[in-house]
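just the structure for this:
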Amino acid sequence: MFNKNKLLLATGLLIVAGSTQASYEIKLSDNDTITFGGYIKLDTRYVDGNINSITKDYWVGAGTVGDISQFSFRATESRFNTKYVHGDVTGFIELDFHGGGGNEIVSNSANPRIRHAFIKYKNILVGQTWSTFVNTSALAEAADFAGPLNAAAFIRQGQIRYTHGNLQVAIENPESDKGDPSQDSVPDVIAKYTFNGDWGNVSIAGLARQLNTVGGQSESAFGYGIAGKINTFGKDDIRFQYHGGETGRYVGVVAARDLVGEEVEETTSYMVAYRHFWTDNLRSTAFYGRTTTATADADRRHWGVNIFKNYTKALSFGVEVGNFESVDQNADSDYVQFSAKYVL
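Below is the predicted model:
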């Protein structure tokens, strides 16, 4: 059996090397498979204005204020993943290259980092993956990674999740952002219900947490969200998210913090994106997102318009123009970004 499995694996690897289709599955036996996937992506980006993203690779919910006129090439969004299936057990791991390291003087090296690493058995999932609070189908298609992150639920973390039909309930990693995480003794609790059909999907999610301040206080925090993707005309779709309450680090990628001093931050966030197919291989998305906060008085906005063309099923090129604005800091920047993406 061992020699047979090695032969099947070697044959599968040869198929992978010679194939141009997206994702590659190697069948080891009737109950065992290994699947390889991911993509290679180059981003060429020009930013001009008086604020720059703190990641430098793509816009998040905050930026560094200061004059900027910068052109850059980056391939750090590229990623690869492997899925192992053994009957009812699935293991999945994915890495990208946003882990830092290297320099732009000689090598432009970048360290790999874990995006996902989880085990799933029937209706139980354990490990690190998208928070149950997130509806990934509601993220915009964009050259600038995931579009208006300043207003989207976007977080991956360790968790234990139970799924029953359309209902998901999870306990997840606690973290008192801008507080005292050393006192985080209660996991975050999240529940989400998703309605879906041929028309698309809509999810409703709730979040309950205990936050610990630097001053030694424990505060309760509750947040909610509604998000979805609705099919419209032909292959077109509209994607949306609306979040309110004390969502903190779960929404906006540091557009809002969990705590401001000893106070729990209250946040309102919304985003909308419309994707239109000009032809089967040519499509555009226009998006807008905004987050405002009650205590810190943050006001972050991001809009963009793009166009993508698939030259093969796996190969696409795109260009996007947009603007990121931090109203509370009286700063904004325009950007134009070109991307080339090959799906493995």
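
please count neighbours and contacts with C-alpha atoms only from this point.
OK.

which stretches in the stretch 1-150 of the chain count as strands?
Under the criterion DSSP state E, counting those that start in this stretch, the stretch 1-150 of the chain contains strands at 24-27, 32-53, 63-74, 79-86, 89-96, 113-121, 124-130.

leaving out chain neighbours, which residue sits closest to residue 326?
Excluding the flanking residues, the one nearest residue 326 by C-alpha to C-alpha, 6 or more residues apart in numbering is residue 300, at 4.7 Å.

next: residue 299.
residue 292 (4.5 Å).

likewise for residue 251?
Excluding the flanking residues, the one nearest residue 251 by C-alpha to C-alpha, 6+ apart is residue 153, at 4.1 Å.

so who does that neighbour touch?
By C-alpha atoms under 8 Å, 6 or more residues apart in numbering, residue 153 lies in contact with 133, 134, 135, 241, 250, 251, 252, 253.

could you redo the last one with a cut-off of 7 Å?
Applying C-alpha atoms under 7 Å, 6 or more residues apart in numbering to residue 153 gives the contacts 134, 250, 251, 252.

second input sequence below; structure requested for side-by-side comparison:
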Amino acid sequence: MAIRATAAMTVLGLASQAQAFEIQAGDVNADIYGYARLTATYDINEKITGDNSTLAGDFGKVSGSDNEGHFDASATQSRIGVKASLPQDFKITVEGDFASGGNFRLRHAFGEYNGILAGQTWSNYNSFTGNTPTLDFNGSAGWAGYQLRTAQLRYTTGGLSVSVEDPKGSLDGTTIVVNGDEVDTDKDTMPAFTARYEGSADALSFAVAGLLKQNAYENEVNDTDDTAMGYGMFGAAKFKASDMVSIQGALNYTDGANAYLYQSGSADAYLDGEDLETISGYGASIGTSLSLGNGRSVNLTYGMVELDVENDGDEETRSNIIANYMWTPVKSVMMGVEYQYWKTETKGGDSEDANRLMFAAQYNF
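Take a look at the predicted model:
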């Protein structure tokens, strides 16, 4: 087997040129790629680090606590993957990281042939077109679609792609107690269906997508059940104003499909008596990137989500502002510092916020 440096990879929406290792064995060509990364954070107010170990911010942790000043460092975001090309244009990708407490976590595992993709990868109801680069693993609220991966069957032709996917989401009020044990009565009765189109014209890149899913529950104890359809749609765009400046953003609306409303933290529907009532919401983000030359850039983004909630005490709005400076001294190394501001607000007007700082050093191969 001959090993040599070859290709490039994209990490966190950044077009970071990195050297992969190509292994040639018979008719199989395989690229091994990944990165090692250190992330360090200082939570100025309360600690809002999420439950995983990447040190990403979490809206659910913004509570107004007076327990100030928290430092953390982690390397668990580091990742490794393999892309293999076989005869007759058949391709396989398997990739994982260590974000699950240092244990290996599967991110991507899929095959591709003749426009057909099968396996787990980014949801088709997703786009990175309008995303502004952040150091934070979770990034900005209001990004377009489901910014995670799911099992799916997808077909792509040109800029159009359609998919049948494992549905995501949750319901409120459908948990019952049977013999002292909590039992979830919600269920998936059909897959999620998505369609997306991506294109470009001169300095403009864009993406639009739609999604349809069904929410359902069945309570066998009192013989009740109901279903409610959910849907979503988004648009995302990036405009390159010059060689130095770009402006990008997204707008996303969902009703009964809030798992696809990025960082909303909301259920798709709730049980009102014996009927399911869907919850709607929208998200938006806007950002700009400024290239300073010599591998240096400044990025600023604002994102928010707002839900159509009923009660004054219910969380209605989540928003964050993220600003960073990134430096790529050589093509395989990225370092950066970032300021983050996180805020939540109820329908009644009560709000909490938190500030934090982040540093990252990433070495790609």
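
for the strands of the stretch 1-150 of the first structure, which one sits closest to residue 232 of the first structure?
Closest to residue 232 of the first structure of these, according to C-alpha to C-alpha: strand 124-130, at 26.5 Å.

in the second structure, what residues pair with the closest one?
Taken onto the second structure by TM-score structural alignment, strand 124-130 of the first structure occupies residues 116-122 there.

so what touches the matching stretch?
With C-alpha under 7 Å, 6+ apart as the test, stretch 116-122 of the second structure has contacts from 107-112, 148-156.

helices along the first structure, start to end?
With DSSP state H as the criterion, the first structure has helices at 2-18.

okay, which residue is most central for the first structure?
By C-alpha atoms, centre = their mean, the mean C-alpha position of the first structure lies nearest to residue 154, the distance being 5.1 Å.

just to revisit the earlier point, among the contacts of stretch 116-122 of the second structure, which ones are buried?
Among these, those buried by neighbour count (16 or more other C-alpha atoms under 10 Å) are 107-112, 149-156.

re the thing from before, which position in the second structure pairs with the residue nearest to residue 299 of the first structure?
By TM-score structural alignment, residue 292 of the first structure lines up with residue 306.

quick one, what contacts that match?
Counted by C-alpha under 7 Å, 6+ apart, residue 306 of the second structure has contacts 281, 282, 283, 316, 317, 318.

ok, the third one to residue 238 of the second structure distance?
Think residue 283 of the second structure. Distance of residue 283 of the second structure to residue 238 of the second structure, given as C-alpha to C-alpha, to the nearest Å: 17 Å.

and these two? Which one has more around it.
residue 283 (27 against 24; other C-alpha atoms under 10 Å).

quick one: map residue 136 of the second structure onto the first structure.
If you follow residue 136 of the second structure across to the first structure using TM-score structural alignment, you land on residue 144.

residues near its match, how many?
Neighbours of residue 144 of the first structure (other C-alpha under 10 Å): 26.

distance of it relative to residue 60 of the first structure?
Taken as C-alpha to C-alpha, the span from residue 144 of the first structure to residue 60 of the first structure is 10 Å.

then residue 180 of the first structure?
Counting by C-alpha to C-alpha, the separation of residue 180 of the first structure from residue 60 of the first structure is 24 Å.

if you count surrounding residues, which of these two has more?
Neighbour totals were compared for residue 180 of the first structure and residue 60, and residue 60 leads with 27 against 18 (other C-alpha under 10 Å).

give the contact list for that one.
Contacts of residue 60 of the first structure (C-alpha under 7 Å, 6+ apart): 53, 149, 150, 253.

so the last one sits against residue 63, correct?
This points to residue 253 of the first structure. No. Using C-alpha atoms under 7 Å as the test, residue 253 of the first structure is too far from residue 63 to be in contact (11.0 Å).

pick out whichever of those two has more residues nearby.
Using other C-alpha under 10 Å, the more surrounded residue of residue 253 of the first structure and residue 63 is residue 63, with 24 against 21.

apart from its neighbours in sequence, what residue is nearest that one?
residue 53 (4.4 Å).

and if you look at residue 262 of the second structure?
Sequence neighbours aside, residue 142 is the residue nearest to residue 262 of the second structure in space, at 5.5 Å (criterion: C-alpha to C-alpha, 6+ apart).

state the distance from that neighbour to residue 354 of the second structure.
To residue 354 of the second structure, residue 142 of the second structure is 18 Å away according to C-alpha to C-alpha.

so these two - more neighbours on which side?
More neighbours surround residue 142 than the other of residue 142 of the second structure and residue 354, with 29 against 24 (other C-alpha under 10 Å).

doesn't residue 302 make contact with that one?
No. If you go by C-alpha under 7 Å, residue 142 of the second structure and residue 302 don't touch, sitting 8.7 Å apart.

give me the common contacts of those two.
residue 285.

mind checking what residue 203 of the first structure lines up with in the second structure?
In the second structure, residue 203 of the first structure lands on residue 207 (TM-score structural alignment).

same deal with residue 249 of the first structure?
Residue pairing (TM-score structural alignment): residue 249 of the first structure is matched to residue 259 of the second structure.

contact partners for that match?
Residue 259 of the second structure touches 168, 169, 268, counting by C-alpha under 7 Å, 6+ apart.

which of the residues you listed has the most neighbours?
Neighbour-wise, the contacts of residue 259 of the second structure (other C-alpha under 10 Å) top out at residue 268, 30 neighbours.

ok, now how distant is the residue in the first structure that it lines up against from residue 175 of the first structure?
Counting by TM-score structural alignment, residue 268 of the second structure corresponds to residue 258 in the first structure. Distance, residue 258 of the first structure to residue 175 of the first structure, by C-alpha to C-alpha: 9 Å.

go on, residue 255 of the first structure?
Taken as C-alpha to C-alpha, the span from residue 255 of the first structure to residue 175 of the first structure is 16 Å.

the match of residue 249 of the first structure and residue 87 of the second structure, how far apart?
38 Å.

and residue 134 of the second structure, by the same measure?
Distance of residue 134 of the second structure to residue 87 of the second structure, computed by C-alpha to C-alpha: 38 Å.

do the same with residue 61 of the second structure
On the measure of C-alpha to C-alpha, residue 61 of the second structure and residue 87 of the second structure end up 49 Å apart.

residues touching the closest residue to residue 307 of the second structure other than its chain neighbours, list them.
Residue nearest to residue 307 of the second structure in three dimensions, not counting chain neighbours: residue 281, with 4.1 Å by C-alpha to C-alpha, 6+ apart. Residues in contact with residue 281 of the second structure (C-alpha under 7 Å, 6+ apart) are 253, 254, 255, 306, 307, 308.
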